[in-house]
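Colleague: Build me a model from this:
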Amino acid sequence: MPSARAHDLITVLSGAAITPLAYYACLEFTPIAPDTALACSLWLGGAHLLSGIMFSPDLDIDSAIDNRWGIFFWIWRPYMWLIPHRGFWSHSLVISPLLRLGYFAAVGYGLAFAVVWGLGQLGMTTPAYHREWAAWVQGLIRAHSTETWAFVIGFCTGSAAHTIADWLVTNGNGLLGSYGRRLRQRYRDHDQWRPRHKRRR
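Modeller: Sure thing, here's the model as predicted:
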């Protein structure tokens, strides 16, 4: 498989290509205004980068990707334990990025709820942050539905760039192998995985 650095380069280059294409498509094939088309293309491009770099399909293993979350790496541990590596749930084109996005939203909601509940147990009255956050997200989606769709599409394309690159390398390696050739680099440990006892946090 391509290395984490190669995946990042693929994500950046594909994002740079898809953003102006999205702007052109919005102007040519939708009735939205130019300023909305620009906003949608930027949201799509930004979501593409965010998905490919921070919400990579390789979050399903202990990898260089979850290291990017710093002290919050633990957020992805339950996801890592539950999702098989390189299976449908982690490396599909649409379902897996939406699953990661939903998982992250659920973790954020759960943490907000835990804070409110914990402070309540200590006798402190606080706003229902989890409900306020959920209501804010719902209101944002309703008020900016077009930009929301652009974000969701970009989030899926960012993950797809990673998955398609994996498919191409895997299938290309198999094709070359059938003719008695081998790729010089097998890309084992493509995500720079190291055993936990050798990692530094």
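Colleague: Only C-alpha atoms from now on, for both contacts and neighbour counts.
Modeller: Will do.
Colleague: Need the three-state assignment for Phe55.
Modeller: The local conformation at Phe55, judged by DSSP: H, G, I helix; E, B strand; the rest coil, is coil.
Colleague: In the chain, what residue spans correspond to helices?
Modeller: 4-29, 34-53, 64-67, 77-82, 88-91, 95-121, 129-143, 145-178 (DSSP state H).
Colleague: Counting neighbours, what do you get for the nearest residue to Pro127 once chain neighbours are set aside?
Modeller: Leaving aside its sequence neighbours, Pro127 sits nearest to Val116 (CA to CA, 6 or more residues apart in numbering; 7.5 Å). Here the number of neighbours of Val116 (other CA atoms under 10 Å) works out to 18.
Colleague: Does Val116 touch Arg131 like I think?
Modeller: No - judged on CA atoms under 8 Å, Val116 makes no contact with Arg131 at a distance of 10.3 Å.
Colleague: Tell me which of the helices of the chain is the most buried.
Modeller: For the helices of the chain, the largest average neighbour count (mean count of other CA atoms under 10 Å) is found in helix 34-53, namely a mean of 22.
Colleague: for it, packing partners?
Modeller: Judged by 3 or more CA pairs under 8 Å, 6 or more residues apart in numbering; DSSP states H and E, the packing partners of helix 34-53 are helix 4-29, helix 145-178.
Colleague: To compare against the first, here's the next sequence to fold:
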Amino acid sequence: MPSGKTHTRLNLAALPVLGFVLITYKVTDWSLLLPSAAGFLLGTYLLNPDLDTVSAAYRNWGPLRFIWYPYRSMLPHRSFLTHTILLGDMIRVVYAAIALSPLLYLLNCTVLGGQLPVWVQTHRPFLAAGFAGIVAASALHIWADRLNTKRKRVFRRKRR
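Modeller: Next up, the predicted model:
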């Protein structure tokens, strides 16, 4: 599998191309491009499939990385639940929301005045675009892992 730095470089190189394609083919409009790009960066740096190991994404969480210890303990690396497009992303986002729920509660009480559900409902298209960005980033990660594994198998056979 590619290194964490290779995954990050690949994703950062793909981000402008993806944005150009989405706008050119009218898959999205300009108002949703920023939330999807933010989700893509979030999926690259904080919520990528390698959170099941001590990886760059795990270290990027800084002092909050402890919340990912149970996730790493329960799920083996490259398992179906971590390295599957969409399913793995949903699991990571729900897990992060549950783990960060005390912070979300404080945000709701202090900043949003108890209106978090209303805020989520109002900003649903932007949140969906952000989630789509997370899915796109992890899909690129998973495809790079699979292609690299196939490449290694081909070259291993040729040496024999």
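Colleague: Let me see the TM-score of these two.
Modeller: Counting by TM-score structural alignment, normalised by the length of the second structure, the TM-score of this superposition works out to 0.86. Behind it: 159 aligned residues with a CA RMSD of 2.5 Å.
Colleague: re earlier: identify whichever of the helices and strands packed on helix 34-53 of the first structure lies nearest to Tyr79 of the first structure.
Modeller: The closest of these to Tyr79 of the first structure is helix 145-178. By CA to CA, the value is 16.1 Å.
Colleague: give me every residue that touches the residue nearest to Pro127 of the first structure.
Modeller: The contact partners of Val116 of the first structure, taken as CA atoms under 8 Å, 6 or more residues apart in numbering, are 126-130.
Colleague: One more: Val12 of the first structure?
Modeller: Contacts were defined as CA under 8 Å, 6+ apart; by that measure Val12 of the first structure touches Leu49.
Colleague: Return the residue of the second structure aligned against it.
Modeller: Per TM-score structural alignment, the equivalent position to Val12 of the first structure in the second structure is Leu12.
Colleague: Arg160 of the second structure versus its match, what's the distance?
Modeller: With the distance defined as CA to CA, to the nearest Å, Leu12 of the second structure ends up 36 Å from Arg160 of the second structure.
Colleague: residues contacting the closest residue to Met80 of the first structure other than its chain neighbours?
Modeller: Closest residue in space to Met80 of the first structure, ignoring its immediate chain neighbours: Asp60 at 4.3 Å, by CA to CA, 6+ apart. For Asp60 of the first structure, the residues meeting the contact criterion (CA under 8 Å, 6+ apart) are 76, 79-81, 83-86, 90.
Colleague: Farthest-apart pair in the residues you listed, please.
Modeller: Trp76 and Arg86 (15.7 Å).
Colleague: Looking at these two, which is more packed in?
Modeller: Trp76 (20 against 15).
Colleague: Next one: that one from Gly158 of the first structure, what distance?
Modeller: In this structure, Trp76 of the first structure and Gly158 of the first structure are separated by 19 Å, where distance is defined by CA to CA.
Colleague: Check Arg68 of the first structure too.
Modeller: Note on Arg68 of the first structure: its distance to Gly158 of the first structure, by CA to CA, is 17 Å.
Colleague: quick check: stretch 45-62 of the first structure aligns to which part of the second structure?
Modeller: Using TM-score structural alignment, stretch 45-62 of the first structure corresponds to residues 37-54 of the second structure.
Colleague: What's the end-to-end length of the matching stretch?
Modeller: Across its full length, stretch 37-54 of the second structure reaches 25 Å between end residues, using CA to CA.
Colleague: How about residues contacting stretch 131-146 of the first structure?
Modeller: Where contact means CA under 8 Å, 6+ apart, the residues beyond stretch 131-146 of the first structure that reach it are 40, 109, 148.
Colleague: Do I have it right that the first one meets Val152?
Modeller: This means Cys40 of the first structure. No - in this structure, Cys40 of the first structure sits apart from Val152 without contact. The criterion is CA under 8 Å, and the distance is 10.6 Å.
Colleague: intersection of neighbour lists for these two?
Modeller: Among the neighbours of Cys40 of the first structure, none is also in contact with Val152 (CA under 8 Å, 6+ apart).
Colleague: Could you dump the contacts of Val116 of the first structure into TSV and include distance to His162 of the first structure?
Modeller: Rendered in TSV, the data for these read as follows (distance: CA to CA, whole Å):
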residue	distance to His162 of the first structure
Thr126	42
Pro127	40
Ala128	38
Tyr129	35
His130	32
